[in-house]
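1. Quick check, what structure comes out for this input:
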Amino acid sequence: MTHTPLPPMLRRPDDGTAPGFAYGADYNPDQWPREVWDEDVRLMREAGVNVVSLAIFSWARIQPAEDTWDFGWLDEVMDLLHAGGIAVDLATATASPPPWLTTAHPEVLPVTQAGETVWPGARQHWRPTSPVFREYALRLVTALAERYRDHPALVAWHVNNELGCHNVYDYSDDAARAFRAWLRSRYGTLDALNHAWGTAFWSQRYTDWEQVLPPRLAASHPNPTQQLDFKRFSSDALKEHLRAEREVLRRVTPEVPVTTNFMITGESRAMHYADWAAEVDFVSNDHYVRPGPQALDELSFSANLTGNIAGGRPWFLMEHSTSAVNWQPINRAKRDGELARDSLLHVAHGADAVCFFQWRQSAAGAEKYHSAMVPHAGADSALFRAVTDLGRTLRDLAPVVGSDRSPARAAIVFDWQSWWAVEQDSHPTHLLRYRQEALDWYSAFLALGVRVDVVPLGTELDRYDLVVAPVLHMVPGRLAKELTGYVTGGGHLVTTYFSGIVDENDHAWLGGYPGPLRDLLGIRVEEFDPLPDGESVELDDGTTGTLWTDRIAATGPDVEVLASYRTGEQAGRPAITRRRVGDGSAAYVSTRLGADGLTGVLARLLDAAGVTGELPEPARGRVELTVRERDGEAYWFLVNRTDEPVELPGVTGEVLAARTADGWDREDGGDGGDGGDGGDGLLVLAPRGVAVLRRTPGAP
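-> Next up, the predicted model:
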């Protein structure tokens, strides 16, 4: 069979073939006897696989002892894959140090906040700041790079694996030394550090750098700025390890691109991926669906954020699951259509590579019940047939490869520093979840059928008509000026409770909340009034608030009260406000309304900003529209968010692929079944279906 060529991010300079999607998985041949390998390559070709990530957890096999190397098996696998037309994203294999290393050098093992050693037996049992680990890891990286620098199968380097997934916070003596060096670089002097940390409180003033430690287990709440700086440092320490491996690879193989797999999913807050993105040649991400009513929304949110961290350029979906995972309390299999829908929703947000963990489901080990492209049941299974079907669909979608995400008119700002700071201890409530509030706003946009970009803080906002910055807790003075400039320039800003509260040192802004945003919003809050778990308040617009309320006073006649509290301690006072500023506005939502409650509020704010949906009214909220574009052509991805067929009257274009009731319709015009052109020009999406249309400018 003919394989679709790899996307530009993975092609060698001398590869002149037209690009296609990358499709594949983590491949772990060292888990299997040699006779399985040939069968693997045959099935990969049948499924349309054209790339695998190789040797991710193979350090112990590659280097069975300090002075012993075994490349023979890896040479054979590399040659076998190349002969089968399958490219290799070769891992540096440093994610899990072998037993001989941790036995000889137990000082590389991480230490918990309570001073306990994290022992071998799982993975990622290494300190990001350990000079001993760094020495051995770079020795391995150098050996791999020098051996495979000219191998024709090699198309990319995969640094480590999910950096920081289990070892981001290390409180060892190595970490303490590195933390002090990081603080010296950040603050310069102890006086500056003492000011930033507010060490006059609780007699914490430092007079020597050696006195400074990570925020280890303490008698009470550790210094909040110390905690925040340790989070900053820990993300930077992992970034430095990424750089160290990357520099070896660039020195030996300067023409081979380097990436590492981010984990923009769920509550993986510890790594500042927007800051890391500049360190890799292309952005890669791992994503796993988490059960719940917002599961599909969260997938879209994460893919959206990944695409914008990548600057709107194509990125690599390094891992997701074909079906069930193994690490949730209950691990359910995906339903019919969900494998393709989930994969293509990532593609819709800019992924030019669709890969899974893993190729063949393990027979032993901690992840033996995690699904794979080839399940325990083997190739004669519905799951493998769905995998093969997706491979064919990706080949049909080859024209999309290399296109960029088309910007929306609205944006949700996502800020890692606020995320870190807002969920620390000693706060008005421990129930606040930063990412959940952002996700609720995203769900409201989806419910209204309005496209929105999820963008990291620092993105140029002037391109957007409306910007939502939920729980923007940390607002340095410079950021306050930027937001004010955005509004006075005609932009429409929305922010929420517990925003504008602290500066970059986690020091409270004085004079009333929300600090430097008071004048812009036209309100003043003297005191927070968070709600106990399970308690709620009613607003006079019919919505219900939980988690938080504010005692708001409007400070000017130009402030419009969009909703007031009807019940609770703040009854009769403003709950949602909006201040007009020339052609722009600044709105404030003082309670958690949840996705459903935000929908009506957001509709009013969008209307004021002149932002509307692009789909016909009956499909809004039921179908997600995402757009990619290149050279004047737009690719519309239409994803059915429901378990029922959805009609899309008036939506036209060349159908590149559409899931029908009987499978995939891959021809323009369809046959009248669900998911294709119904014969009367009516596009119908099957339950959990996807359609991809190529459209020219001006098309309805």
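
2. switch to C-alpha atoms for all contacts and neighbour counts from now on
-> Fine.

3. where exactly do the strands run in the stretch 251-400 of the chain?
-> For the stretch 251-400 of the chain, the strands defined by DSSP state E, counting those that start in this stretch occupy 258-259, 261-262, 284-286, 315-319, 351-356.

4. got those strands as JSON lines, with mean neighbour count and distance to Val455 columns?
-> Converted to JSON lines, the strands of the stretch 251-400 of the chain look like this (neighbours: other C-alpha atoms under 10 Å; distance: least, C-alpha to C-alpha, whole Å):
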{"stretch": "strand 258-259", "mean neighbour count": "26", "distance to Val455": "21"}
{"stretch": "strand 261-262", "mean neighbour count": "24", "distance to Val455": "16"}
{"stretch": "strand 284-286", "mean neighbour count": "24", "distance to Val455": "16"}
{"stretch": "strand 315-319", "mean neighbour count": "29", "distance to Val455": "15"}
{"stretch": "strand 351-356", "mean neighbour count": "27", "distance to Val455": "16"}
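
5. compare with the first, here's sequence two:
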Amino acid sequence: MLPPSAVPLAGIGLGCDYNYEQWSPSVWREDMALMREAGIDLVAINVFGWSALEPRPREYDFAALDQIVELLHANGIKLNLGTGTASPPPWLTRRHPQVLPVTADGTTRYPGGRQAFCPSSPIFREHALRLAEQVATRYGNHPALALWHVSNELGCHNALCYCEASAEAFRAWLSAKHGTIEALNKAWGTAFWSQGYSDFDEVQPPRLALSTRNPAQLLDFQRFSSDALLEHHRAEAAVLRRHSDRPVTTNFMVTAHIRNQDYWSWAADMDVIANDHYLDHRLSDPVAELSFAADLTRGLAGGRPWMLMESATGAVNWQPYNLAKEPGQLLRNSLTHVARGADTICFFQWRASEQGAEKFHSAMLPHAGTSSALWREVLDLSAALDSLGEVAGTTVEADTALVFSWESWWATETEARPSQDLRYLDQVHAAYRALRELGVTADIVAPGSDLGRYRAVIVPCLHMVSDAEAAAISAYVEGGGRAVITFYSGIVDRDDRVRLGGYPGAFRELLGVVSEEFAPLLPGQEVPLAGGGRATVWTERLRTTTAEVVEAYADGTPAVTRNQYGSGLSWYIATVLEPAGLRDVLRQAVGDRTGGNSDIEIVRRSGDGRSYVFVVNHGGKDIEHPITGAELVTGQAVTGSVLVPAGAVRVVREEA
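-> Purely as a prediction, here's the structure:
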């Protein structure tokens, strides 16, 4: 991986997607002038350019792309250049319909949208790499080229394909992983329901069945599918690197509704970690999820600065209710990403489309044009990012870790589980939201990470955990750390095999408890706690061995426990607590930095002897934050405290 300065932009960069194919050359020239006015540093082009560049097989037309490249270069704007392979052109799927993706029910999905291809298709791969070679050869050494952009949002729509090409690739992947058919049978527990295989050729993708499917097979298919998409990225990246020395990346989708890529396994292949994030108003707290996604992206970047490759100036077009941002929210959301490690802020897209599926998606230049309030907010954001230039390259300070696992997400939400109301991300978000409301900045880390530098570690619903990953958490606590582990953790190993002897399996000794039986609750059912709160979704028949009871149900059964383990402490939360109750437990482990004001985010970035404090006010009242230094957004000196108006952000360079 290249260093944080891999994208050669001065300060905090501002960028956008530019779909020039949708507009005439006269509009291009107007856009160049407006991009200069808006302070655009980086433009992503040729993301969906395949049908324009190759209108017929092996017939290439680069005239328009050449013009756009030179126009951007002449205006001092750097290129985030796509390979153009994100969606195949109609001629490819007409000539080779076998490249089309197949769903779990065996039906084919057709062109008309995007990503109408199987990630494992050798035919698609051949054509995509041929186009990538043409693009790389032509532009690989162009002076305006800052970054290569492989495909786009790999796996957003086609992550799981069940066609015959995928079946063949899945079998090869299984053979490489398990080695022998006997090992596969053991890993999948195929003695159950007469599923034993005698040869890898008998194995199929887990297409829809008449009954519940094998959960270990489903899990391995998720792993295979993530790896297949990564393999495609690697293939395109190899082409680019043969012709160019510029950094290569693809845009991750670290967000609440995308779960099919295990980005922990992808991160090392990226020269720059880039993420796409949009507020999801289907969630109970979309702003808290924004902060979580930013912290998780920073975790994928190993704590280094990262790039927000796509976000929205206002509404999106793909949710049931596509809400516009309130005045000031664009700046507040964007600077929250910067506070949590982003050194480049980009938007989809530059100019709002006249036609197509995304014509009602917001843009930097809206349908209303430059006479709009949104355009003025874009200019305000540009000025704010310019004022924060000296923050670039610094890193976020965090003394707490939250363990997150895509594999555990997959294993938790299999078809047969104790409760369909048990959703992994709900529990992760609840724990993160409690930390955020306590004013605690958390690093999001993978299972098995080195935890030694953290004062506390939060482990929500880590259902699947290996022996080594569990041992790392236990060793951390034994050495003096503090860990909070929530229910349904430690239950199965990496083959989805239950750890016998009582729950929570791998963490029984660490936590000093044994649960003999899960006792999930019905929708709407509540259980009173002795301390006055209420529990929902989940309970357990729990008893303590070495732990003490922190909170119990009204009948005396433990609900929250604390255990001395070595030199450290571990807490177990065996139910879904109300938000205030969860905060109270986490407060015991991590403290409280905000005094209970959940509308305030306080994050520090530092480096080279400099320290910057971001104070984000999501609330409706002005607040004062004690600090002394120079406030960068307004350019004012701060002595004693900084006033942060309702809905505003202030960034203070602290005095040494």
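
6. Break down the stretch 551-656 of the second structure into its helices, ranges please.
-> Applying DSSP state H, counting those that start in this stretch to the stretch 551-656 of the second structure gives helices spanning 579-590.

7. do the same with the stretch 301-450 of the second structure
-> Using DSSP H, counting those that start in this stretch, helices in the stretch 301-450 of the second structure cover 329-339, 373-387, 406-412, 424-437.

8. and for the third one, what span of the first structure is it aligned with?
-> The reference is to helix 406-412 of the second structure. Helix 406-412 of the second structure corresponds to residues 416-422 of the first structure when matched by TM-score structural alignment.

9. Next: stretch 450-469 of the second structure.
-> Aligning stretch 450-469 of the second structure against the first structure (TM-score structural alignment) gives residues 460-479.

10. Stretch 78-85 of the second structure too?
-> Taking TM-score structural alignment, stretch 78-85 of the second structure hits residues 87-94 over in the first structure.

11. show me what contacts the residue mapped onto Ser362 of the second structure from the first structure?
-> Superposed on the first structure with TM-score structural alignment, Ser362 of the second structure falls opposite Ser371. By C-alpha atoms under 8 Å, 6 or more residues apart in numbering, Ser371 of the first structure lies in contact with Ser321, Thr322, Ser323, Ala324, Val325, Asn326, Phe357, Gln358, Gln361.

12. Can you tell me how far the equivalent of the last one over in the second structure is from Thr249 of the second structure?
-> Using TM-score structural alignment, the partner of Gln361 of the first structure in the second structure is Ala352. Taking C-alpha to C-alpha, to the nearest Å as the measure, Ala352 of the second structure and Thr249 of the second structure are separated by 25 Å.

13. which parts of stretch 209-223 of the second structure are buried?
-> Buried residues in stretch 209-223 of the second structure, counting neighbours by 16 or more other C-alpha atoms under 10 Å, are found at Asn214, Pro215, Ala216, Gln217, Leu218, Leu219, Asp220, Phe221, Gln222, Arg223.

14. Same list, those, but as JSON lines with distance to Thr414 of the second structure please.
-> Formatted as JSON lines, these follow (distance: C-alpha to C-alpha, whole Å):
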{"residue": "Asn214", "distance to Thr414 of the second structure": "9"}
{"residue": "Pro215", "distance to Thr414 of the second structure": "6"}
{"residue": "Ala216", "distance to Thr414 of the second structure": "9"}
{"residue": "Gln217", "distance to Thr414 of the second structure": "11"}
{"residue": "Leu218", "distance to Thr414 of the second structure": "8"}
{"residue": "Leu219", "distance to Thr414 of the second structure": "8"}
{"residue": "Asp220", "distance to Thr414 of the second structure": "12"}
{"residue": "Phe221", "distance to Thr414 of the second structure": "12"}
{"residue": "Gln222", "distance to Thr414 of the second structure": "11"}
{"residue": "Arg223", "distance to Thr414 of the second structure": "14"}
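
15. In strands, which of those fall?
-> Among those, no residue falls in strands (DSSP state E).

16. which among these gets closest to Leu283 of the second structure?
-> Of all these, Leu283 of the second structure sits closest to Gln222, with 24.3 Å by C-alpha to C-alpha.

17. for the closest residue to that closest one other than its chain neighbours, what are its contacts?
-> Spatial nearest neighbour of Gln222 of the second structure, chain neighbours left out: Asn260 (6.7 Å); criterion: C-alpha to C-alpha, 6 or more residues apart in numbering. The contact partners of Asn260 of the second structure, by C-alpha under 8 Å, 6+ apart, come to Gly155, Ala159, Leu160, Gln222, Ser225, Ser226, Trp406.

18. got it, and Ser96 of the first structure?
-> Residues in contact with Ser96 of the first structure (C-alpha under 8 Å, 6+ apart) are Phe57, Trp59, Arg123, Gln124, His125, Trp126.
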